[in-house]
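> the sequence and its predicted three-dimensional model are supplied below.
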Amino acid sequence: MRIGELSARTGASRRSLRYYEEQGLLVSSRSPSGQRHYEDEHVQRVRLIQAFLAAGMPSSIIAEMAPCMSEPTEDRARQALKIMGRERARLSEAIDGLAAARAALDHLIEDNHAYLARSTDDGP
């Protein structure tokens, strides 16, 4: 199938599919005229890439797991689990940092409300 059909079957834009190839996440064959050609198994591969991206994984990390996606083995599955665990820890740390930033902002908002309440009470 050509890139347009893969795009239609997966919902990924043609630009995204080209990006996946640039990042080493997807490999197509080329016709003599240079057109990309994909096989049916590429549909599942693109959906898996999209799932990893939706889970917050950057393409560089997904590329680390590409061998497991192409030819899964127990060792590769263990490696993928290790990578996913590392990414989960990274996301948890980011979430904790955002929660702390939100709490600090909430405190500043409360201080501002208190200031406004005092200035209104002390009015002319």
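Looks like it came in fine. Numbers count the residues shown, from 1 in each chain.

> contacts, neighbours, all on C-alpha from now
Fine.

> just give the nearest non-adjacent residue to the most centrally placed residue in the chain, would you?
What sits nearest the mean C-alpha location of the chain, by Cα atoms, centre = their mean, is L53, with 2.5 Å. Spatial nearest neighbour of L53, excluding adjacent residues (Cα to Cα, 6 or more residues apart in numbering): S59 at 7.2 Å.

> try this one next to it:
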Amino acid sequence: MNEDTQQRTAPRVVLVTGAGTGIGQATARAFAAGSSRAANGYRVYDGSTAVRVRNIRALPAAGFTLEDVRPFLACLDGDVLAVPPSARALRIARERLAVLEHRIAIQTEARDRLAAALAAAGGS
């Protein structure tokens, strides 16, 4: 089988992007390898791109920004948790955790103030 035949028979997928998917079309194009167009005009990516995009979706769900994701690109095509994290990745994760903990503290204080105000007003 020559290289051209392999490319034509490789698994291809259409990535679902947009509202409710956790990733927009521009993000998918930015982080995904090359694509082609299906007859209906949708972009079609190879199978490994689906794994990459699934991993990219998981990182923001864990509190990372898309800019934070860039240092992880080398390991996003496989099992992210099977690869030992780099010092840079750990630093980014620790920084992101600190940001999340700060946000949680602020929201907790706001909730406590609101609960106290409701209690003082006779509501529960």
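In hand now; what should we look at? Quick caveat: nothing in here was measured; it's all calculated off a predicted structure.

> TM-score for this pair?
After superposition, the two chains reach a TM-score (TM-score structural alignment, normalised by the length of structure 1) of 0.54; 103 aligned residues with a Cα RMSD of 3.7 Å.

> re earlier: map the residue nearest to L53 of structure 1 onto structure 2.
Residue correspondence to structure 2 (TM-score structural alignment): S59 of structure 1 is matched to L66.

> which residues in structure 2 form helices?
For structure 2, the helices defined by DSSP state H occupy 3-9, 25-31, 47-61, 66-69, 87-120.

> these: which one's closest to A39 of structure 2?
A39 of structure 2 sits nearest to helix 3-9 of all the helices of structure 2, at 15.2 Å, using Cα to Cα.

> what does the closest one correspond to over in structure 1?
By TM-score structural alignment, helix 3-9 of structure 2 lines up with nothing in structure 1.

> doesn't V14 make contact with A28 of structure 2?
No: assessed by Cα atoms under 8 Å, A28 of structure 2 is found out of contact with V14, at 11.0 Å.

> the two: who's more crowded?
A28 (21 against 17; other Cα atoms under 10 Å).

> next one: the more buried one from L97 of structure 2, what distance?
Distance, A28 of structure 2 to L97 of structure 2, using Cα to Cα, to the nearest Å: 25 Å.

> and if you look at E3 of structure 2?
Taken as Cα to Cα, the span from E3 of structure 2 to L97 of structure 2 is 45 Å.

> show me which of these two is the more surrounded one.
Comparing E3 of structure 2 with L97 by other Cα under 10 Å, the one with more neighbours is L97, at 15 against 7.

> roughly how far apart are the counterpart of the more buried one in structure 1 and D111 of structure 1?
By TM-score structural alignment, L97 of structure 2 lines up with L91 in structure 1. The gap separating L91 of structure 1 from D111 of structure 1 is 30 Å, by Cα to Cα.
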